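# need a 3D model of the following:
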Amino acid sequence: MELMTWFTELLEGNLIFTPQTLSYYWDGLVTTTQLVFLSLLAGLVLAVPLAIGRSSRHRWISLPIYAYTYVFRGTPLLIQLYIIYYGVVFVDGIQESIFWPLLREAFYPALIAFTLNTAAYTTEIFRGAIKATARGEIEAARAYGMSQSLMMRRIILPSAFRRALPAYGNEVIFMLHASAIASVVTLMDLTGAARFVYARFYAPFEAFLFVAAIYLCLTFAILYFFRFLEKRLLAHLKPA
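The predicted model follows:
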């Protein structure tokens, strides 16, 4: 009860919760949502063919993909963000190219770093799910005369996606939490908005606790969404 009273007084009497500062939080929420959604979408598109290649018996296909996933999973995301954000300037001819108007903005280097990072993790998640496909499903598909590509599209990938769903849900939450580092490259995301409000009003507890509450609500929404998908897609595995 005392906590609720304190929170009500905080919202009513503290200067950091004004329409202007709340607009900063809203803009930060929009930026965070866009960054996480676009990076996850692009990472998922990259991860599916990479996971198929990673599962290949041909080492000239699987080894380069393994090297990529090893590097991006074995180094901190913050270092990857720094390299892409600060290093892109030193690429020969990049400032004269048509991509420079995009790359000089903090959002797109952050999007590239987040996409490459989540694609590496998602590739290994899907690769493990593909390898775990039941032998009987593959033999039944071959008995029906399916080609390798048709079997991959109709049998292996749908089955692997269902098995990978819990682990991929954790990856989505990880990317949401990891997006907080985007503010170190001047991107005004949720954490960047909290840092701005803190620097202006010298109120660290109010600024960062409010953002923590927003992240907590987003995390619960993602958990609920993936639990709903699991119930729908894995209903056949539950005992009658």
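# hey, let's count contacts and neighbours off CA atoms from now on
Noted.
# mind listing what's buried in the host helix or strand of R73?
R73 is part of helix 59-74 when elements are defined by DSSP states H and E. Within helix 59-74, the residues that count as buried by 16 or more other Cα atoms under 10 Å are 62, 65-66, 68-69, 72-73.
# in contact with F107, which residues?
Counting by Cα atoms under 8 Å, 6 or more residues apart in numbering, F107 touches 35, 187.
# still on that earlier bit, what's the helix holding R73 packed up against?
helix 19-54, helix 107-131 (3 or more Cα pairs under 8 Å, 6 or more residues apart in numbering; DSSP states H and E).
# apply 6 Å and report the result again.
Contact here means 3 or more Cα pairs under 6 Å, 6 or more residues apart in numbering; DSSP states H and E; on that basis helix 59-74 packs against helix 19-54.
# distance check, the residue nearest to D27 when sequence neighbours are not counted against L209.
Among residues not flanking D27 along the chain, D189 sits closest, at 7.3 Å (Cα to Cα, 6 or more residues apart in numbering). According to Cα to Cα, to the nearest Å, D189 and L209 sit 15 Å apart.
# could you say which helix or strand holds the residue nearest in space to the middle of the chain?
Centroid-nearest residue in the chain, with Cα atoms, centre = their mean: M175, separated by 3.5 Å. In the assignment (DSSP H and E), M175 maps to helix 157-178.
# so which bits of that helix are buried?
Buried residues in helix 157-178 (16+ other Cα under 10 Å): 157, 159-166, 168-169, 171-173, 175-177.
# cool, stretch 112-119 as well?
For stretch 112-119, a neighbour-count test (16+ other Cα under 10 Å) marks 112-119 as buried.
# give me the distance from whatever helix or strand comes next after the helix holding R73 to the chain's centre.
Moving toward the C-terminus from helix 59-74, the next helix or strand (DSSP H and E) is helix 77-87. Remark: helix 77-87 is offset 16 Å from the chain centroid, using Cα atoms, centre = their mean, to the nearest Å.
# and if you look at stretch 171-187?
Mean-position distance between stretch 171-187 and its chain equals 8 Å (Cα atoms, centre = their mean).
# second input sequence below; structure requested for side-by-side comparison:
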Amino acid sequence: MSDRAEQKVEASAAPTVPPSRAWSKARLTGYALMGVWAAAVVGLVLFMAESFNPDFIERYGEKFVSGFVVTVELVTISLVVGCLLSLPVAAMRMSRSAILNGISYAYVYFFRGTPLLAQTFLVYYGAGTFQPFLKDAGVWWFFRDAWYCAIFAFSLNTAAYQAEILRGSIQNVSRGQWEAAAALGLHKAVIFWKVILPQAMIVALRPYGNEIILMIKGSAIASIITIYDLMGETRRAYSRSYDFQAYIWAAVMYLVLVEALRQTWDVIEARLTRHLKRS
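Prediction:
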């Protein structure tokens, strides 16, 4: 090999040093915001350390834990019921029938286009307007209870969002998957459950996680209709003690719940998508 060829090989093999990043306005703004958030966290920790009241924890700590459990139960039941409802709604949204598609579209449009608070009020306070009819139907026992009304409203709301997530994920799967499975002689039901749905769930995993987090934070409005969830217990503790740290502890518990869910969701996503990562 000639000297010129060796020089070319060495030049091509030499690692290139990436240029240093310039301090742009966006970068400076990002660092400034990070500094503000860090200062806010430090200030919050110092405030909680200085204002820590053992008597407050002793009096209301057990009630906060009880409210935390109620929040988890409310969100879990609503999400499970909403998931079951989302399956037929998503199927109707993808149906070629104009009637079924129109009904499901109106349902999704209403529950995604109106606030969850208004929907909860419509169920809880509006049920009283139809009390004679509900009594004759034998379901007044359900609608007179704030707990059941909250689950009913939350389930209908999250079902609309989950139906759209599921529909979009299924439509994201290539049509060739259907055709390839059909060429093997598989039944349509088998194709959907064994071929299409697993691929769609990988796409829907992150939106589902976001929906769960939104439901956790949105569940705080249940306290307005006399449900003593985490926010309900927080409001009761503050009304009796006028201690602002009640809301701080509530925020910390919500943050812990959301962060635990996020970490769990990351593990699930990494597990389900491990075959997509290159070694």
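# coming back round to it: which one of the buried residues of stretch 112-119 of the first structure is nearest to F220 of the first structure?
T118 (20.2 Å; Cα to Cα).
# picking up where we left off before, ok, and what's touching the helix holding M175 of the first structure?
With contacts defined as Cα atoms under 6 Å, 6 or more residues apart in numbering, helix 157-178 of the first structure is touched by 129-130.
# kindly report the same for stretch 164-183 of the second structure.
Applying Cα under 6 Å, 6+ apart, the contact partners of stretch 164-183 of the second structure are 90, 200, 203-204.
# and the residue nearest to D27 of the first structure, what pairs with it in the second structure?
Residue correspondence to the second structure (TM-score structural alignment): D189 of the first structure is matched to D229.
# number of nearby residues for that match?
26 (other Cα atoms under 10 Å).
# need the contact list for it.
If you count contacts by Cα under 6 Å, 6+ apart, D229 of the second structure has them with 67, 70-71.
# which of the buried residues of stretch 112-119 of the first structure lies closest to T5 of the first structure?
Checking these against T5 of the first structure with Cα to Cα, the nearest one is F114 at 39.7 Å.
# next one: the residue located most distally from the centre of the first structure from A132 of the first structure, what distance?
The C-alpha centroid of the first structure is most remote from A143, which lies 38.6 Å away (Cα atoms, centre = their mean). To A132 of the first structure, A143 of the first structure is 20 Å away according to Cα to Cα.
# against the first structure, where does stretch 102-122 of the second structure fall?
Aligned using TM-score structural alignment, stretch 102-122 of the second structure spans residues 63-83 in the first structure.
# next one: stretch 265-274 of the second structure
Using TM-score structural alignment, stretch 265-274 of the second structure pairs with 226-235 in the first structure.
# can you check stretch 146-166 of the second structure too?
Stretch 146-166 of the second structure corresponds to residues 106-126 of the first structure when matched by TM-score structural alignment.
# what does stretch 64-80 of the second structure give?
With TM-score structural alignment applied, stretch 64-80 of the second structure matches the range 25-41 in the first structure.
# quick one: the matching stretch to the second structure mean distance?
Mean deviation of stretch 25-41 of the first structure relative to the second structure after superposition (mean Cα distance after the TM-score superposition for the first structure): 0.7 Å.
# contacts for that stretch next, please.
By Cα under 6 Å, 6+ apart, the list of residues contacting stretch 25-41 of the first structure from outside reads 111, 114-115, 188-190, 193.
# cutoff 7 Å now
For stretch 25-41 of the first structure, contacts defined as Cα atoms under 7 Å, 6 or more residues apart in numbering pick out 111, 114-115, 118, 175-176, 179, 188-190, 193.
# now swap in stretch 96-113 of the second structure and tell me
So stretch 96-113 of the second structure is contacted by 89, 92-95, 157, 160-161 (Cα under 7 Å, 6+ apart).
# chain neighbours aside, what residue packs nearest to L103 of the first structure?
P109 is the one closest to L103 of the first structure (Cα to Cα, 6+ apart), at 6.1 Å.
# am I right that that neighbour is in contact with G87?
No: contact criterion Cα atoms under 7 Å: P109 of the first structure and G87 do not qualify, at 9.9 Å.
# the more surrounded of the two?
For the pair P109 of the first structure and G87, the greater number of neighbours falls to P109 (24 against 12), based on other Cα under 10 Å.
# so what's that one up against?
Here P109 of the first structure is in contact with 84-85, 103 (criterion: Cα under 7 Å, 6+ apart).
# next one: it from M146 of the first structure, what distance?
Taking Cα to Cα, one finds P109 of the first structure at 42 Å from M146 of the first structure.
# can you check Y68 of the first structure too?
Y68 of the first structure is 31 Å from M146 of the first structure, by Cα to Cα.
# what's the answer for P101 of the first structure, then?
According to Cα to Cα, P101 of the first structure stands 48 Å off from M146 of the first structure.
# got it, and F225 of the first structure?
Applying Cα to Cα to F225 of the first structure and M146 of the first structure gives a distance of 34 Å.
# more crowded one of the two?
A direct count of neighbours by other Cα under 10 Å for F225 of the first structure and M146 places M146 higher, at 16 against 12.
# map the more buried one onto the second structure.
Superposed on the second structure with TM-score structural alignment, M146 of the first structure falls opposite L186.
# mind checking the SS state of its match?
Three-state call for L186 of the second structure (DSSP: H, G, I helix; E, B strand; the rest coil): coil.
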